[in-house]
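Q: No letters, just coordinates:
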């Protein structure tokens, strides 16, 4: 299976990629068996992120499959697997005519934005994978943080600096209490819990277990976090470490 050219936005960053496969068959059970065999044979190798298959309500022999990939490049890796080529040949043999393929670059997906926001809290902030910052935040990201003196700061290094500072002061995890996604915005209500292990705003490590609640709004553009607003209970945190 080959895919046409696709897959990057104007900034050169990889975009999520999806393919719609449209076909007719009177042998759906055999088709299903072919797909199940391919899933088993490509375990640990395939790059498909998510797949959904639907049947036409007005034509029981008409099926549409939507297959998602993290990027066009990952789709190509999947395409070049020998198991994929064999599956495609078996699939064509079961179809009434040649299947049609529509290749799409995903330019907006609200649930994907919500998943990216969760990735920040769990993988980057709590998990410490700072390399992922470049995959999640736009290079001209704008930050609005109640803990900073400036009303706003611009640049991806702002996030790298702040995450490094917080991780140096606290050994923490995030509980994401609620998340709402609408349009380009994702709002996350969170609770941070952890041990005060290092200096924070001039306060030496106390070893205290601390809890702080907050709300973060991320605005997305082309799948990347473009702007962020941070509101959290800093007074409560400072009380817990004896600063107030």
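A: Perfect, I can see it now. All values derive from a computational prediction rather than experimental measurement.

Q: alpha carbons only for contacts and neighbour counts from here, please
A: Fine.

Q: This structure: helices as residue ranges?
A: Assigned by DSSP state H, the chain shows helices spanning 28-41, 72-79, 82-94, 110-119, 133-136, 156-169, 234-240.

Q: Figure out which of these is closest to residue 191.
A: Distance to residue 191, taken as Cα to Cα, is lowest for helix 234-240 among these, at 11.6 Å.

Q: Give the other helices and strands that the closest one contacts.
A: strand 209-221 (3 or more Cα pairs under 8 Å, 6 or more residues apart in numbering; DSSP states H and E).

Q: looking at it, residue 64 is touching residue 51, isn't it?
A: No - judged on Cα atoms under 8 Å, residue 64 makes no contact with residue 51 at a distance of 10.7 Å.

Q: Counting neighbours, go ahead and name the busier of these two.
A: Remark: of residue 64 and residue 51, residue 64 carries more neighbours, 18 against 13, as counted by other Cα atoms under 10 Å.

Q: what's the closest non-adjacent residue to that one?
A: Spatially, and ignoring its direct neighbours in sequence, residue 64 is nearest to residue 22 (4.6 Å; Cα to Cα, 6 or more residues apart in numbering).

Q: Could you tell me how many residues sit around the one you found?
A: By other Cα under 10 Å, 17 other residues sit near residue 22.

Q: In contact with it, which residues?
A: When contacts are counted by Cα atoms under 8 Å, 6 or more residues apart in numbering, residue 22 is found next to 62, 63, 64, 65, 99, 100, 101.

Q: Against that first model, consider the following:
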């Protein structure tokens, strides 16, 4: 179970503390078990900070706490704080990655399921699309993705399998596998009834909870070979 530790502290010397954290990161390279860390500053009190550190498990967190470097850094941290920091230990019982969920909604509900009405809920009106199989480097507008989905669904009876998703900031990276049957015209190639499959990666950038920009990279050559169009 994912574990998180919340450290609540006050300091008038945050820049010094920030440098201290940089030293800890450098000194514990290859040894620390923390997977994610963020520090927030209280808008109402500029000396009040909260750090949230995420670990794969409670046991990993304890291993991290027992590092000699962690003990030394903690002593120096206390010296920079106004009073003793407080700690809250949390077992994570729910972890919603909302942008990743929206990305999955595109692959499952819109592309595979054919619910084109959901496009305006998922994509920004000025969505910018970058696709290796298009002549234009960038196509702007959610109507472009609507046209793409319609074109692919008219040519293939397919489904996406999502192999992995990686979230960082406003970006969601999805590694996927597409498998299906060639049932209609595709780029001038009439239906062959052949089974096709390819892998690819899509990067969606989000803004205000909607997909603002997308980059598509996939094995187009493999697909065309399966359709008999490439040697």
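A: Sure thing, it's come through. Please read these numbers as outputs of a predicted model, since none were measured by experiment.

Q: care to give me the TM-score?
A: The TM-score (TM-score structural alignment, normalised by the length of structure 2) is 0.58; 139 aligned residues with a Cα RMSD of 1.8 Å.

Q: Which one, of the helices of structure 1, ends up nearest to residue 182 of structure 1?
A: helix 110-119 (6.9 Å).

Q: Average offset of that closest one relative to structure 2?
A: Superposed on structure 2, helix 110-119 of structure 1 shows a mean distance to its aligned partners of 1.0 Å (mean Cα distance after the TM-score superposition for structure 1).

Q: Next, name the residue at the spatial heart of structure 2.
A: residue 167 (1.6 Å; Cα atoms, centre = their mean).

Q: Counterpart of that one over in structure 1?
A: Under the alignment defined by TM-score structural alignment, residue 167 of structure 2 corresponds to residue 181 in structure 1.

Q: Do I have it right that its match meets residue 114?
A: Yes - contact criterion Cα under 8 Å: residue 181 of structure 1 and residue 114 qualify, at 6.4 Å.

Q: ok, back up a step: for the residue nearest to the centre of structure 2, what are its contacts?
A: Applying Cα under 8 Å, 6+ apart to residue 167 of structure 2 gives the contacts 100, 173.

Q: From residue 51 of structure 2, how far out is it?
A: According to Cα to Cα, to the nearest Å, residue 167 of structure 2 stands 20 Å off from residue 51 of structure 2.

Q: again with residue 100 of structure 2
A: Remark: distance between residue 100 of structure 2 and residue 51 of structure 2 (Cα to Cα) = 24 Å.

Q: Looking at the two, which is more packed in?
A: Shown here are residue 100 of structure 2 and residue 51; by other Cα under 10 Å, residue 100 has more neighbours (19 against 15).

Q: so how many other residues sit close to the nearest residue to the more buried one once chain neighbours are set aside?
A: Using Cα to Cα, 6+ apart and skipping residues adjacent in sequence, the residue nearest residue 100 of structure 2 is residue 172, 6.0 Å away. The tally of other residues near residue 172 of structure 2 (other Cα under 10 Å) stands at 23.

Q: Ok, the one 10 residues further on next?
A: The local packing count at residue 182 of structure 2 equals 24, with neighbours defined by other Cα under 10 Å.

Q: Give the aligned equivalent of it in structure 1.
A: Counting by TM-score structural alignment, residue 182 of structure 2 corresponds to residue 196 in structure 1.

Q: Kindly report the same for residue 148 of structure 2.
A: Checking TM-score structural alignment: residue 148 of structure 2 goes with residue 162.

Q: what about that match, distance to residue 19 of structure 1?
A: Per Cα to Cα, residue 162 of structure 1 is found 38 Å from residue 19 of structure 1.

Q: go on, residue 88 of structure 1?
A: Relative to residue 19 of structure 1, residue 88 of structure 1 is positioned 14 Å away (Cα to Cα).

Q: now swap in residue 156 of structure 1 and tell me
A: For residue 156 of structure 1 relative to residue 19 of structure 1 (Cα to Cα), the value is 32 Å.

Q: How about residue 77 of structure 1?
A: 14 Å.

Q: neighbour-wise, which of the two wins?
A: Remark: of residue 77 of structure 1 and residue 19, residue 19 carries more neighbours, 19 against 13, as counted by other Cα under 10 Å.

Q: Grab the nearest non-local neighbour of the more buried one.
A: Nearest to residue 19 of structure 1 is residue 103, by Cα to Cα, 6+ apart, at 4.6 Å.

Q: Much appreciated, bye for now.
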